[in-house]
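Peer 1: A predicted structure for the sequence below; I have some questions about it.
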Amino acid sequence: MTTVAPTRSELLDALASAVHAGLPSALAELGALVRIPSVSWGAFDPQRVQDSADAVKDLVEGLGVFESVQISRAKQSDSDVLGQPAVLATRAARGGAPTILLYAHHDVQPPGDDDDWDSPPFEPTVRGDRLYGRGAADDKAGVMAHIASIRALVETVGPDFDLGLALFIEGEEEFGSRSFKNFLSQHQTELAADVIVVADSDNWDIDTPALTVGLRGNVTFRLTVSTLAHASHSGMFGGAVPDSMMATVLLLASLYNDDGSVAVAGLTGRDTDTPDYDETKLRAETGLLEGVSPIGSGAILDRIWSKPAITITGIDAPTVDNASNTLSPSTSVRISVRIAPGQGAGEAYTAIEAHLRAHAPFGAHLEITDVDTGDPFLVDTSGWAVAEAKQSMADAWGVPAVETGIGGSIPFISDLVDVFPDAQILVTGVEDPGTRAHSPNESLHLGVFHRAVLTEAVLLARLDERGKKNA
């Protein structure tokens, strides 16, 4: 008896039915993951990250298609400190089919102040067409997109497909992926793939998919500015002695031009062609207050995607309630620098360090510690995997995909390029402009999640078919 292969239309219809039928279970499983406060930062309970890894491992094992499923750790950077637990699963390709590596992360950002949330951050809550909770989008929805798409593939074509699969669910992306490169080295054979999907990015809007083709890099560090050996009375010595807060404010102001653009010599940008995006849309998506103007110059998306940016993300200083009439001896800030594609993180760090030391007011002493760097990334869009991904997005969403840049960073992608130089890397995601990742009231649009799962299921099926054609 001869088996007739389904047509492309029939396969798409079958995958769509499987994804739709599995959506309630996938969302319930996502909710269970959101309830685990898996914050990977050093000040938080590491057991909750382990609990999250265990839960993900159970979900992966339940798929029944992987030959190996394990929880693994690697050492952070050049230290003997182990990183957070990651889930690694593998299935060998058959019959000449390609292998695809699916990446996401199960750790999350700290929730911040619970009072800033409309519902508890670790209690998944549906309001309208969105699921709210820390990690509901970034990136536990990415984890579940992988799980749900594999499940739909199995239900549609059966468990004996030829496509090779590797699944890497990291546990410390939100803490700088400090063990990532060592993890790749430790598991290089298991993670080797023809195509790598990083499900940790954004879509153009809730109705239009996006393939991210450019990412800014980053340099982050702690800067401590000191002017005194000890605190002194501000009334007795103010006006003659510079306090550290004054020095810090003046030093930070030197980082910016009058229009808010970066004033650090040696940080570079580039001009690119970008989709239409006006100030009205910027205000709607960011909550920019009435009367507050945007910063920088040139096309708005160029400023976000292709030029450097500097943000002061934290400050250690006396609170207003605890303020006394004192000249502060030291002030510390956390500085986050986003680097435009085309410039290395090491070169950018050298430039900003030189600027800070050259502009330290009154001879203030500077200490720079806790440095993290990540290179920017540009996708080679000429590869066959990009064409397959964009067609899968068009099939699932019903509209063509937009190629976008992202102002944020995924620093470990440069490590993937170094270790797997021949792999084609696709940066996708389940987020949209209303997601508010890293912020209070982070949320997942349910329709976007549905279409993201279908996109990946279609992509997996297309790559499985590609293997059969090449056999």
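Peer 2: Here it is on my side, so go on. Residues are numbered from 1 along each chain as shown.
Peer 1: when you work out contacts or count neighbours from here on, use the C-alpha atoms and nothing else.
Peer 2: OK.
Peer 1: separation between the nearest residue in space to P376 that is not next to it in sequence and D375?
Peer 2: Nearest non-adjacent residue to P376, counting by Cα to Cα, 6 or more residues apart in numbering: G217, 3.7 Å away. Per Cα to Cα, to the nearest Å, G217 is found 4 Å from D375.
Peer 1: which other helices and strands contact the longest helix along the chain?
Peer 2: In terms of residue count, the longest helix belonging to the chain (DSSP state H) is helix 8-34. The elements that helix 8-34 packs onto, with contact taken as 3 or more Cα pairs under 8 Å, 6 or more residues apart in numbering; DSSP states H and E, are helix 46-63, helix 140-157, helix 446-470.
Peer 1: by how many degrees do the second one and helix 8-34 diverge?
Peer 2: Spelled out, that is helix 140-157. With axes from the mean of the first three to the mean of the last three Cα atoms, to 10 degrees defining the directions, helix 140-157 sits at 140 degrees from helix 8-34.
Peer 1: put this beside the first:
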Amino acid sequence: MTTSHIPRNVRREAIDQAFAVYDSGQLLEDLARRVGFRTESQNPARADELRAYLTDEMTPTLERLGFNCRVAENPVAANAPFLIAERIEDPALPTVLLYGHGDVVRGYDEQWRAGLAPWQVTVEGDRWYGRGTADNKGQHTINFAALDVVLAARDGKLGYNVKVIFETGEEIGSPGLGEFCAQERAALAADVFIASDGPRVSAERPTVFLGSRGDINFDLTVDLREGAHHSGNWGGVLRNPAIVLAHAIASLVDKRGAIVVEGLRPPPVSDAVRRALTDIELGGDDDGPRIDPDWGEPGLTPTERVIAWNALEVLAFKAGNPDAPVNAIPPVARATCQLRYVVGTDSANAARYLEAHFARHGFSEVEVSVERIAAATRLDPDDPWVDWVLSSMRVTAGKKPALLPNLGGTVPNDVFADTLGLPTLWIPHSYPACAQHAPNEHLLGSVAREALGVMAGVWWDLGDDARRIVELRASSVNHRVSA
């Protein structure tokens, strides 16, 4: 009996080849080499390493895949260059824009536990330890390894164009990224944006998120007088700025942490967002913190509070000298606070809302200083690209992926969604307890292997479906405009 008439499942073969990249040790070898670059963007002494990561590591990798590459200077930060690459098969084909960042947070070498070091990958069971294994070197290494496999499986023709932008300043707030993308809008023009950063909802469940919460960092200061005064001689007749500021902060939220300043609250959770979150449970990983079920906005699930609502946090509070207290009433108290917020929040007027609130409640001494605003973004969960990517991932992984309308944290998605005007799909390859930004950062090998298959499926399916999805989106937009 002959089987020559049975068609080969080339998609499945490509995915198996992606798994082989993991099984052979090639993924580990590539990642170990990249982790060895000490690309701490918070450390000015590492400027040469940041540039070398682009010129000596990522440029040869992309050129081998047929990309034309150029390193470009940052218009704002001299030590945070960019890499732009493109692989154009036909200008008439759809184009996908990929993103990654080569920088990492400080290594904190001395804080890693015995047997581990930030600048080399150490494998212990399922854990691959090293700075950048989870954020972001491991994630973009997976994506390009999977693209390499699909390119070979399709005999050198993907059926779409690919562009890439790498930055080296994400861990210091992506300075210059917005300005650079605005300048390079034509070079970065595409039909869809796909990238990987942040964690899955859990290690076991492939995840897509469509944007991120924004954040507003602001300082609150109560400065009452020059110099400290003895608490025995003056206690009871001098206002204590720490007490005044503590009451002012407490007036912003109720006793369970729900925001009471109307201007800082978001619009009601939409039905589409609520549907997307119905089967997603926050936490569950062994190393994750225990959730406080009664903290935050009432009437919402814990997942909705993180993904679909706003949270006001106190990040730091200082009065006097906490490390060596003395018997004195301090003259000044200061708190650094943060509002994590979702789409629909009037973020531009946050300072005005805070000042008006403090005035109404008799806290005229509180000075408000907004330090930074990062925009909130969210692709419509009903966008055709969303159903497409979920279907691709489901077929490959054999399980239902999780859909997050937005990440609880913040990534520079506004640059791609707003400045470049692209639908944005983020497919993370880390997990919540990866110790991102902390000592002992790690990637799970099991997640990396599954992610290689998932991304190979995505890159394969783009070749079959990208043109159809682009046309479907265009017809949908035209229909809405005509209506």
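Peer 2: That came in fine, so what should we check first? What you are looking at is a predicted structure, and each value in this text was computed from that prediction instead of being measured.
Peer 1: looking at the helices and strands packed on helix 8-34 of structure 1, which is buried most?
Peer 2: Compared across those, helix 140-157 shows the largest average neighbour count, a mean of 25 (mean count of other Cα atoms under 10 Å).
Peer 1: with structure 2 superposed, average distance for that one?
Peer 2: Mean deviation of helix 140-157 of structure 1 relative to structure 2 after superposition (mean Cα distance after the TM-score superposition for structure 1): 1.9 Å.
Peer 1: start and end residues in structure 2 for that helix, please.
Peer 2: Residue correspondence for helix 140-157 of structure 1 in structure 2, counting by TM-score structural alignment: residues 137-154.
Peer 1: what's next to that stretch, contact-wise?
Peer 2: With contacts defined as Cα atoms under 8 Å, 6 or more residues apart in numbering, stretch 137-154 of structure 2 is touched by 10, 13-14, 17-18, 21, 27, 30-31, 34-35, 65, 99-102, 132-133, 157-158, 195-197, 428-430, 443, 448, 451-453, 455-456, 459-460.
Peer 1: circling back: spit out the residues that contact G217 and D375 of structure 1 alike.
Peer 2: Common contacts of G217 of structure 1 and D375, defined by Cα under 8 Å, 6+ apart, comprise I339, G344, A345, P411.
Peer 1: out of those residues, which is most surrounded?
Peer 2: With neighbours taken as other Cα atoms under 10 Å, the top of these is I339, carrying 33 neighbours.
Peer 1: which residue in structure 2 lines up with S179 of structure 1?
Peer 2: Matched by TM-score structural alignment, S179 of structure 1 corresponds to G176 in structure 2.
Peer 1: that match contacts E73, correct?
Peer 2: No - between G176 of structure 2 and E73 there is no contact under Cα atoms under 8 Å: 9.6 Å.
Peer 1: neighbour count for the two, which is higher?
Peer 2: Higher neighbour count among G176 of structure 2 and E73: G176, with 20 against 16, using other Cα under 10 Å.
Peer 1: and the residue nearest to the more buried one when sequence neighbours are not counted, how far is that from H247 of structure 2?
Peer 2: Take G176 of structure 2 and drop its neighbours on the chain: the residue closest to it by Cα to Cα, 6+ apart is V76, 4.9 Å away. Taking Cα to Cα as the measure, V76 of structure 2 falls 39 Å from H247 of structure 2.
Peer 1: so for the two, which sits in the more crowded spot?
Peer 2: Of the pair V76 of structure 2 and H247, V76 is the one with more neighbours under other Cα under 10 Å, namely 15 against 12.
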